[in-house]
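Enquirer: sequence and predicted structure below; questions after.
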Amino acid sequence: MSEIIKTDICVIGGGSGGLSVAAGASQMGADVVLVEKDKMGGDCLNYGCVPSKALLAAGHAAQAVRDAGAFGIDVTLNGITHQAVHDHVKGVIAGIEPHDSVARFEGLGVRVLKGAAVFTSPQEIEVDGTRVQAKRFVIATGSRAMIPPIEGLTETPFYTNETIFDLTDTPQHLIVIGGGPIGIELAQAHRHLGAEVSVLEMASIMPKDDPELVDIVRLRLQSEGVNLHEGVKVVSVEKSSEGVSVTIDRDGAEEVITGSHLLIATGRQVNVDGMALKAAQVGFDDRGIKVDGRLRTTNKKIFAIGDVAGGFQFTHKAGYDAGVVIKNALFKLPAKADYSALPWVTYCAPELASVGLNEEAARKAHGEIRILRWPFSENDRARAERVTDGLIKVITTPKGKILGAAIVGAHAGELIGVWTLAITKKLKIGDMASMIAPYPTLGEVSKRAAGSFFTPSLFSEKTKKLVRFLLKFG
């Protein structure tokens, strides 16, 4: 007879979202079982956010040496030891691993099962012979790199974000298929670390971001020597004497690009295979598991969160989802997910961060809008640190309701936080303009952009007449 475990909540997937539910629920008094078939910490810790940011940090450090002459610093970059860079990346992962480990979660009272979960009924799963019956299930299985159906790809060596961080030598020429956030981050990181890099994108790079701000990123990448091939179709790939050859179609004409290594960064595919979701009466498609506003699946006793639930695919979104599920599953509150103030960041240099509606979406939803801009070149701190390639762009209604904000520039990911708070708390642009920002900081760009909302009326002829009239009285 197989063992039967009866529990309050069973979480399937030990990535950021699943771990947040398991830790929170257990510490709040629920009996929790966590199932993970691979590495604890999921994609974010092992193959995504953590290693990519560690690699970017190494690349930025190398680039800082190259750019030091602008500050009067005479220094030469003598070389890069990619094995040491590799060790740095793995060391960062190792430093975080204990926080996501089986031992830590067992210490929190969570029972951890290693293996693949398969639903045998709407209320039960089986994990390597062990049956788990739960009052509520939470599916948090995440996503993986999508492998496109390119001719010759199955016969050609290639990397994804799950394998690229195992390289211990700098690629001579890295060809990246895909110009989204993952492709652009890894392209620039490897370029900073000395590789020749070519990016192949069928549309334009970073297509989900504001084109005006993407232009600033594009110019930086090109100035650093990244070869951007936009608006091209990848026809085929094959192994060659140099490593790999990629045939592309550009406006009906074919050309071949050769390189030493190939990275596939063409998007993500949700992990729904092998769980027998039909047995659980859980609806799903290629985009993910179908959920309602409370993140319940078509089986109301089963929730889905993070990447596998479709929509935005960010670690912080999965963490937010975890809070929604805990409110519903533990406290029986009809909490609903609200992504109107969900920020996202691409951590290239300069960084590009956004929250809320962009210009196109705002016009479609509200018709008349106000667009506020402030360039980093008008910021004293940016000038002092020579990071003037940047722009903040804020979208409001004519009456000052903040609809969205986007920032491209140094530390944009940190700067977007205040706009996320503003949208979350439904602040008006006047609240942002009245904020006292310390001088000199990059944060002043937010105050300046907000203040520009009032410039037309504040310095109008009507205001001048009023001031002159009032001054007549002493």
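Expert: Done, it's in. None of the values given here were measured: they were computed from a predicted structure.
Enquirer: from here on, contacts and neighbour counts on C-alpha atoms
Expert: Fine.
Enquirer: how many neighbouring residues does the residue nearest to P334 when sequence neighbours are not counted have?
Expert: What sits nearest to P334 in space, not counting adjacent residues and going by Cα to Cα, 6 or more residues apart in numbering, is N328, at 5.8 Å. Per other Cα atoms under 10 Å, the neighbour tally for N328 reads 18.
Enquirer: tell me what whichever strand or helix holds N328 is packed against?
Expert: Using DSSP states H and E, N328 falls within helix 315-329. With contacts taken as 3 or more Cα pairs under 8 Å, 6 or more residues apart in numbering; DSSP states H and E, helix 315-329 sits against helix 16-27.
Enquirer: now what about the helix it packs on, what contacts it?
Expert: 9, 11-13, 31-34, 41-42, 44, 100, 105, 108-110, 138-141, 305-306, 315, 318-323, 325-326, 330 (Cα atoms under 8 Å, 6 or more residues apart in numbering).
Enquirer: try 6 Å this time
Expert: Counting contacts by Cα atoms under 6 Å, 6 or more residues apart in numbering, the residues outside helix 16-27 that touch it are 32, 140, 318-319, 322.
Enquirer: included below, for side-by-side comparison, is a second structure:
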Amino acid sequence: MDDLTCDVAIIGAGTAGLAAERSARSNGATTLLIDETFGGTTCASVGCMPSKLLIAAADAAYGVRHAAVFGIGATATIDGAAVMRRVRNERDKFVAGVEDSIAKIPDAVKICARAKFTGATTLELSDGRTVHAKAVVIATGSAPMIPETFDAVKDRVLTNETIFDLATLPGSVGVIGAGPLGLELAQALVRLGVETMVFDKGNAVAALKDSHVADALHAILEKELPVVLGVETQVVPDGDGVRLSWSGESSGERHFEYLLVATGRPPRLEGLGLETTGLALDDHGTPTYTRETMQCGDAPVFLAGDADHDRPVLHEASSEGTIAGRNAASFPDVTAAERMVPFSIMFTEPNVAVIGVVPEDGAADVVVGTASYTDQGRAKVMACNAGLVRFYADAADGCLTGATMAGPGVEHSAHLIAWAIQSGWTATETLALPFYHPTFEEGLKPALLAICHAVHAKPPPFRDDGFLPGT
């Protein structure tokens, strides 16, 4: 077979890889996009979209089940097969949309094969051909990690890449991992009538660094399902399921029909031949790179998306792919880009968001503003008055630097705070913006006011810093 040449070779056709290919080609480079399956993005096929479809069904069931608080009698009857059928049908539409986008890429650009480095800019393909490129973008994504301790029950192990293909809802699921993925799916399952427990060897839910918000969130979630922290687990086959035992800060055992293992998604770099590239690798075997350029050292190799194990969220994958593709096309003329403020959301109820920099407790150069949703007006109206938000700001001037938020409607209000932080606003400047009454966003005001007082900055002159009880 003939060897292939191009300006930029991109390995992986997920969100980051597709963005990198578009960016490189729009900047005048000839490109090759190499992928084993061209099966759609992680988000569309096994991540963001199917998980939100399951959560949507769960929220509907929860709303019916809790309608009595508003004086409305209702009963939720859950058809597990119908729930999963809709999840798959709608998911497949999202995947089809991605496939339509991929179909618009010129056929000569798409190479369906596995790629392995044989040098910094040469790739060996599984079909026997070799690619010679001027620059390479690694956008191979991530994959579920299943520890060897689950080998004995592997036929009963689910991950985010397999759970949505169940024909119907299971009777019981033990969730291993209290990170965002595990908690989102666990809460959805329990709201859909699946007996569910969550286990984690760590001591904080959702990997939150702010212990105050983590503790508040843990207490809220445990009203719906047990979330057992600080434990090690052992599993053995048990008839038509798994016997799971745990020990540590608590102990016990029980039978589950399935285990959902959500212990992380490390970069998909195995077998890529990185040892031939001369790149420096970190302790996890990931190439070291510069966030502002996505370049690995000074080599013509760039990293983007979940493959870099930095900010595994879609909007960052798209941004990183765009940066990597542009710089790969212009190599060796590499340009630094201004990165977005770090921002992640967990779609449990309450929603959780982490924005910017979360300081260590007691950091001298940081002030913290706190607001509880326990007595917040709109939250009480909606019977979802639970949650805690904490904002961090520079102690010198009250400039917002970060936030950890767990509360109703946070998936929306967190965007406002992320924009404020990225814009470099102070708490005073943020308070000067309109806050409509009655909304969840009003619940952010006490935290902002607390920062103003801590740095001895006056709130805007037209802003009343008094609140009527419960509003």
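Expert: On my side now, so go ahead. These numbers were taken from a predicted model, which means no experiment stands behind them.
Enquirer: mind checking the SS state of D59 of structure 2?
Expert: Three-state call for D59 of structure 2 (DSSP: H, G, I helix; E, B strand; the rest coil): helix.
Enquirer: from the contacts of helix 16-27 of structure 1, which is closest to P438 of structure 1?
Expert: G319 (31.2 Å; Cα to Cα).
Enquirer: how much space between the closest one and I216 of structure 1?
Expert: From G319 of structure 1 over to I216 of structure 1 the distance is 31 Å, taken as Cα to Cα, to the nearest Å.
Enquirer: which ones are touching I80 of structure 1?
Expert: Contact analysis of I80 of structure 1 by Cα under 6 Å, 6+ apart lists nothing.
Enquirer: which residue lines up with it in structure 2?
Expert: In structure 2, the position corresponding to I80 of structure 1 is occupied by I78, as judged by TM-score structural alignment.
Enquirer: ditto for G91 of structure 1
Expert: Under the pairing rule here (TM-score structural alignment), the equivalent of G91 of structure 1 within structure 2 is N89.
Enquirer: ok but its match is inside a helix, no?
Expert: Yes - secondary structure of N89 of structure 2 (three-state DSSP): part of a helix.
Enquirer: count of neighbours near it?
Expert: What N89 of structure 2 shows, counting by other Cα under 10 Å, is a neighbour count of 11.
Enquirer: ok, now how distant is it from A44 of structure 2?
Expert: The spacing between N89 of structure 2 and A44 of structure 2, counted by Cα to Cα, is 12 Å.
Enquirer: joint contacts of the two?
Expert: Taking Cα under 6 Å, 6+ apart as the contact criterion, N89 of structure 2 and A44 have no common neighbours.
Enquirer: is R468 of structure 1 within a helix or a strand, and which one?
Expert: Secondary structure assigned from DSSP H and E places R468 of structure 1 in helix 461-471.
Enquirer: that older thread, ok, so of the contacts of helix 16-27 of structure 1, who is nearest K208 of structure 1?
Expert: Of all the contacts of helix 16-27 of structure 1, K208 of structure 1 sits closest to A318, with 19.5 Å by Cα to Cα.
Enquirer: OK, contacts around the closest one?
Expert: Neighbour list for A318 of structure 1: 17, 306 [criterion: Cα under 6 Å, 6+ apart].
Enquirer: which residue in structure 2 lines up with V138 of structure 1?
Expert: Alignment note (TM-score structural alignment): V138 of structure 1 maps to V137 of structure 2.
Enquirer: name the SS class of that match, please.
Expert: On the three-state scheme (three-state DSSP), V137 of structure 2 is labelled strand.
Enquirer: how near is G362 of structure 2 to D210 of structure 2?
Expert: 11 Å.
Enquirer: please disregard the earlier target; I meant K201 of structure 2.
Expert: For K201 of structure 2, the distance to D210 of structure 2 (Cα to Cα) stands at 18 Å.
Enquirer: same check on L229 of structure 2?
Expert: Separation of L229 of structure 2 from D210 of structure 2 (Cα to Cα) stands at 16 Å.
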